[in-house]
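*Asks:* here is the input, now give the coordinates:
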Amino acid sequence: MNWLTALLILTVSVIGMEAFAWIVHKFIMHGRLGWRWHESHHIETKGPFEKNDLYTICFSFIAATLFIIGSMGHPVIWMVALGLTVYGVLYGIVHDGLVHRRWPVYIRTPNGYLKRLVQAHRLHHAVHTREGAVSYGFLYAQDIRKLKAQLKKTHTPKDSMQNGNHD
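*Replies:* Predicted coordinates for the structure are as follows:
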């Protein structure tokens, strides 16, 4: 496989993971099936870990399995596994580091893409129940004004944290 094809597969895999993560986040994590683990992420927990971290373990097993299959003569599958892994690293840096500040260093988010991403995810956490959240993506965020309007339509102040500033 040439490097251009490999790069294309890697890029499509990372972008595809954002779409896959959005679907899993909205319909499994916020659904009946996955809320038991994900709820820990919407309430304050003590300690460095929460039940929601089990999703990371599950996804890492999927990536590891794809690496094993890919190493048996399937380079496309190996590149897909690398795309999943790159997405996981980006998720860890952006979601766990920037948004939730689970890392020991604080990174200021200037105006622009990263600030919008942090704001959108905080609006997602303004809702502490399975239903009614906004912004299910991890690396893409809609316009903040649209998300606030959507949240305002579906929730009263008692349903959500003020201004979506929950970490």
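*Asks:* going forward, measure contacts between C-alpha atoms and count neighbours the same way
*Replies:* Will do.
*Asks:* elements contacting the longest helix along the chain?
*Replies:* Across the chain, the longest stretch assigned as helix under DSSP state H is helix 3-23. Helix 3-23 sits against helix 75-91, with contacts defined as 3 or more C-alpha pairs under 8 Å, 6 or more residues apart in numbering; DSSP states H and E.
*Asks:* list of residues touching the longest helix of the chain?
*Replies:* For helix 3-23, contacts defined as C-alpha atoms under 8 Å, 6 or more residues apart in numbering pick out 76, 79-80, 82-84, 86-87, 136-140.
*Asks:* and of these, the nearest to Ser60?
*Replies:* Leu84 (8.6 Å; C-alpha to C-alpha).
*Asks:* please name the residues that touch the closest one.
*Replies:* Ser13, Val14, Met17, Ala63.
*Asks:* roughly how far apart are the third one and Val118?
*Replies:* This points to Met17. According to C-alpha to C-alpha, to the nearest Å, Met17 stands 19 Å off from Val118.
*Asks:* now swap in the last one and tell me
*Replies:* Using C-alpha to C-alpha, Ala63 is found at 26 Å from Val118.
*Asks:* likewise for Arg102?
*Replies:* 14 Å.
*Asks:* of these two, who's got more company?
*Replies:* Val118 (22 against 15; other C-alpha atoms under 10 Å).
*Asks:* at the geometric centre of the chain, which residue sits there?
*Replies:* The structure's the chain has its C-alpha centroid closest to Phe138; by C-alpha atoms, centre = their mean the separation is 3.4 Å.
*Asks:* helix, strand or coil for it?
*Replies:* coil (DSSP: H, G, I helix; E, B strand; the rest coil).
*Asks:* let's compare: structure for the following, please.
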Amino acid sequence: MSEIVVPVLIVLATIVAMEWVAWASHKYIMHGFGWGWHRDHHEPHDNVLEKNDLYAVVGAAMSISMFALGSPMVMGANAWWPATWIGLGILGYGIIYTLVHDGLVHQRYFRWVPKKGYAKRLVQAHKLHHATIGKEGGVSFGFVFARDPAKLKAELKRQREAGIAVVRDSAGA
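*Replies:* The predicted structure is shown next:
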């Protein structure tokens, strides 16, 4: 039984941990020294791909690296068995991210505007993330766990009043 339960728990824990990794990466890398890759994601364009999509390649490399570390074919006796399940969790998070962020929020793959529930909250939270102009300030750096939009609007208003962020007029802050 533990041969099934432990790997499933590792995969699920990795998916949850990846939301924190994504939040921290988004806030401190993408809106920091990695802004050069992320900027076009915050600007209007008609391109199918964005430089920002290079971050998906980084995520894929993390997953592939974990699969390699867990593979006896690659690592021999030095293989670390949990790495395979961590790699699967990173892959799972990447799929969730692609469907939620690129698909639902930015509608790159399908058109559906949720009218209620958590899906609507995710869309609202990420739209509020895009309410700032430039890399400074901002709210809602995560991708799957979304805070209450009313609290995010209040935070944007505070940032605008403090001169931390330039907020678009249509943001409601």
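*Asks:* out of the contacts of helix 3-23 of structure 1, who's the most crowded?
*Replies:* Leu84 (26 neighbours).
*Asks:* that one -> structure 2?
*Replies:* Using TM-score structural alignment, the partner of Leu84 of structure 1 in structure 2 is Ile90.
*Asks:* likewise for Met29 of structure 1?
*Replies:* Counting by TM-score structural alignment, Met29 of structure 1 lines up with Met30 in structure 2.
*Asks:* quick check: that match is in a helix.
*Replies:* Yes - assigned with three-state DSSP, Met30 of structure 2 falls within a helix.
*Asks:* quick one: residues contacting it.
*Replies:* Trp37, His38.
*Asks:* so how far is Gly36 of structure 2 from it?
*Replies:* Distance, Met30 of structure 2 to Gly36 of structure 2, by C-alpha to C-alpha: 8 Å.
*Asks:* got it, and Trp81 of structure 2?
*Replies:* In terms of C-alpha to C-alpha, Trp81 of structure 2 sits 36 Å off from Gly36 of structure 2.
*Asks:* out of the two, name the residue with the larger neighbour count.
*Replies:* Neighbours per residue (other C-alpha under 10 Å) separate Trp81 of structure 2 from Gly36, with Trp81 holding more: 15 against 12.
*Asks:* that one maps to what in structure 1?
*Replies:* Looks like Trp81 of structure 2 aligns to Pro75 there (TM-score structural alignment).
*Asks:* what strand or helix carries Trp37 of structure 1?
*Replies:* For Trp37 of structure 1, the enclosing helix or strand under DSSP states H and E is helix 35-42.
*Asks:* check the mean deviation of that helix from structure 2.
*Replies:* Average distance, helix 35-42 of structure 1 versus aligned residues of structure 2 after superposition (mean C-alpha distance after the TM-score superposition for structure 1): 0.7 Å.
*Asks:* and the helix or strand just after that helix with helix 35-42, angle?
*Replies:* Downstream of helix 35-42 of structure 1, the first helix or strand assigned by DSSP H and E is helix 54-70. Compare the direction of helix 54-70 of structure 1 with that of helix 35-42 by axes from the mean of the first three to the mean of the last three C-alpha atoms, to 10 degrees and you get 120 degrees.
*Asks:* tell me what helix 54-70 of structure 1 is packed against?
*Replies:* Applying 3+ C-alpha pairs under 8 Å, 6+ apart, we find helix 54-70 of structure 1 packed against helix 75-91.
*Asks:* so what's the alignment partner in structure 2 of Asp143 of structure 1 up against?
*Replies:* For Asp143 of structure 1, the equivalent position in structure 2 is taken to be Asp148, counting by TM-score structural alignment. When contacts are counted by C-alpha under 8 Å, 6+ apart, Asp148 of structure 2 is found next to Arg121, Ala125.
*Asks:* repeat for Arg102 of structure 1
*Replies:* Pro48, Asp96.
*Asks:* what's it aligned with over in structure 2?
*Replies:* In structure 2, Arg102 of structure 1 lands on Arg108 (TM-score structural alignment).
*Asks:* A strand includes its match, no?
*Replies:* No - going by three-state DSSP, the assignment for Arg108 of structure 2 is coil, not a strand.
*Asks:* ok, now which ones touch the aligned partner of His125 of structure 1 in structure 2?
*Replies:* Matched across to structure 2, His125 of structure 1 falls on His130, judged by TM-score structural alignment. Taking C-alpha under 8 Å, 6+ apart as the criterion, His130 of structure 2 is in contact with His42, Gly138.
*Asks:* where's His130 of structure 2 relative to Ile4 of structure 2, distance?
*Replies:* Distance, His130 of structure 2 to Ile4 of structure 2, by C-alpha to C-alpha: 41 Å.
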